[in-house]
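*Asks:* can you look at this prediction? I've put the sequence above it.
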Amino acid sequence: MSQKTDYQPGEFRWSFLLPQFWGIWIAIIFLMILAILPWAVQHRLAASIGNSAFKYLKSRRKTTLRNLEVCFPEWSEQQLQENARQVFVDQMIGIFETLNAWYSPKWFKNRVTIEGLEHIQNAQAEGKGVLLLGTHSTLLDAGGYLCSQFFEPDVVYRPQNNPLLDMLIVRCRATIYANQIDHDDMRGLIRNLKNGHAIWYSPDQDFGLKQGVMAPFFGTPAATVTAHRRLLKISKAAAVPLYFYRDGDISNPQYHVLIEPALDNFPSEDEFADAVRTNKVIENQLRIAPTQYMWFHRRFKTRPQGYETIY
């Protein structure tokens, strides 16, 4: 009888108990302890770690500053430095928020509001799936948890290279998302859209021009993915912009989910026009809380011949 070699996402393997994985188990226990700390302690730790990361992760700091300089030319040098530093702090706060969503979700009680839920409900009432156009927010899975308080979201994800880490993340996310769809599983994604699901999808990163076109992002040409156009055409789903963010006093934060009306005549027959429109949606979202976005990614890394180098 042959030995089983294929594993389902989230499935436990006895090999995870081997010494090579002990470091990850210890780290997970440590993270679970952090999740039960008072929020005052969590955000102070996040600020301290975020400030240190901004200071010592020079490459990421340089990329963040350059991205903000390109996208917000109206900011002074002081504003650029302060907002870039805050990006790192918000990222660390987002990690604690995600830990709370995974291990201590009651912390969010009475802290969450939503606007525009009817745009999802109306599309689903018409028998349509919903592709939620969002961003790579520093809130991470905490954003998914905010949404799950009002509707059942699916999420597109990239499996982790470490199998134990992937299992743990899949299991934690299972408490938030109705379904987790591998980014390579286009059939599964289309099937769920055709079945009326609402799926969080972020078309906001540079994957080169094999999967997109050059289109302005904050006024600067950027490689912009167009795969969502094909998904929408095949599934007949609605494209609904989704954004979530934190505001208020950091000692007592409030969280907001903003859902905008479905994009009309989208996708059109013009791939470039659709890319411009998608980027404009993302721009408008990011202007609400600029530092709650992963600006340390090289958004403008693809530079075809004739385009100036950004980094």
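*Replies:* Yep, it's here.

*Asks:* from here on, just use CA atoms for contacts and neighbour counts.
*Replies:* Will do.

*Asks:* now name the helix or strand holding Val281.
*Replies:* helix 271-286 (DSSP states H and E).

*Asks:* and that helix, what does it pack against?
*Replies:* Counting contacts by 3 or more Cα pairs under 8 Å, 6 or more residues apart in numbering; DSSP states H and E, helix 271-286 packs against strand 212-217, strand 220-225.

*Asks:* what about versus this one:
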Amino acid sequence: MSTIPSPTHHSPSGTKTWGGRLGVGFMRLLARLPLSWVRGLGWLSGQVLHLVAARRRDIARTNWALCFPQNSEAERNRAVRRHFVYFAQSWLDRSWVWEASEAVTRRRLRLVGAVHELATDGPILVFAPHFVGLDAGGTALALGFPRRFISLYARQRNVAVDQWIRAGRLRYGSVRLVEKHQSMRSLVQALRAGEVLYLLPDMDMGPAESVFVPFFGVSTATVPTLPRLAQMGRARVVPVISRMTPSGYDVEVLPGWDGYPGGDAVADTALMNHHLEQMIATMPEQYYWVHKRFKTRPAGEASPYGRR
């Protein structure tokens, strides 16, 4: 059985760096501050990041132009600037998501929508797209449901940061992290055993095992992992959106997809992207635009990102 395609990542085999330790220490201190202060610092950090991270800013603008061609250049630039703010705020929010008291975390994470979908027995595959609040969403589910969860994990380059992220994602409930290079067989077995898989299959993982299906009208390399796992694990697909709000996050559970998958992996993957477009439309600036979503192109088609 094939492995789960994943981006190249680096093993944290080196010595812990002071930078990583200082960063983790800063996040632990930040967790003690009022949320308004954390968000204010995130706003400032986002403005600076938008200014200095020219390559990522260009990628985000290209993605936005491809997905929302009806927007003017000024509208696109404003949206991307706001995205950088959300991106920075969500990263700093991980301080209190993983380090504040449980009471504080519960108060700021609100489960809404079709929560009954995750309260039932049986295999469930959570479709959790790359919105900036994805870690808040994972924590909210672990806090809110007495079920066993499983999530894919890519090791971080820095040892201290890697250990901090792992501890944060394992802090509440019953959560198991699986390395992204593991075979699909282990995930299928987990689903059939009743574990809930928190899956983020909406990145460009390269040409291996990808299929080209529309995403905002653009032919996009997309892995058919969601329908394949759902079919093999006999799992119901339940989408979850994590939306940043002034008081924390609303983690919205959407109704499960009836009749999914339908048996055609390409059609099922295209349907996944169609649903994702509808989710993004509710909060476009909170989607993860700094990734090269359209990097892998059909044969003979040039990359839209060019070279710097």
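*Replies:* Nice, I can see it. Given the structure is predicted, the values throughout are model-derived calculations rather than measurements.

*Asks:* re earlier: tell me what angle the helix holding Val281 of the first structure forms with strand 212-217.
*Replies:* 40 degrees (axes from the mean of the first three to the mean of the last three Cα atoms, to 10 degrees).

*Asks:* and helix 271-286 of the first structure, which stretch of the second structure?
*Replies:* Helix 271-286 of the first structure lines up with residues 265-280 of the second structure when matched by TM-score structural alignment.

*Asks:* tell me roughly how far the matching stretch lies from the first structure on average.
*Replies:* For stretch 265-280 of the second structure, the mean deviation from the first structure after alignment is 1.1 Å (mean Cα distance after the TM-score superposition for the first structure).

*Asks:* quick check: buried residues in that stretch?
*Replies:* 265-274, 276, 279-280 (16 or more other Cα atoms under 10 Å).

*Asks:* turn those into a markdown table, columns for distance to Val159 of the second structure.
*Replies:* Listed next are those as a markdown table, based on distance: Cα to Cα, whole Å:
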| residue | distance to Val159 of the second structure |
| --- | --- |
| Ala265 | 38 |
| Val266 | 38 |
| Ala267 | 41 |
| Asp268 | 38 |
| Thr269 | 35 |
| Ala270 | 38 |
| Leu271 | 38 |
| Met272 | 35 |
| Asn273 | 35 |
| His274 | 38 |
| Leu276 | 33 |
| Met279 | 34 |
| Ile280 | 33 |
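
*Asks:* give the helix, strand or coil label for the residue nearest to Leu177 of the second structure when sequence neighbours are not counted.
*Replies:* In space, and not counting its chain neighbours, Leu177 of the second structure is closest to Ser151: 5.1 Å by Cα to Cα, 6 or more residues apart in numbering. Of the three states, Ser151 of the second structure takes strand according to DSSP: H, G, I helix; E, B strand; the rest coil.

*Asks:* quick one: map Ser151 of the second structure onto the first structure.
*Replies:* Aligned partner of Ser151 of the second structure by TM-score structural alignment: Val155.

*Asks:* what about the helices in the stretch 51-200 of the second structure?
*Replies:* 54-67, 73-99, 102-108, 134-144, 159-169, 184-192 (DSSP state H, counting those that start in this stretch).

*Asks:* please identify the most buried of those.
*Replies:* Burial of these is given as mean neighbour count (mean count of other Cα atoms under 10 Å); helix 134-144 ranks first at a mean of 23.
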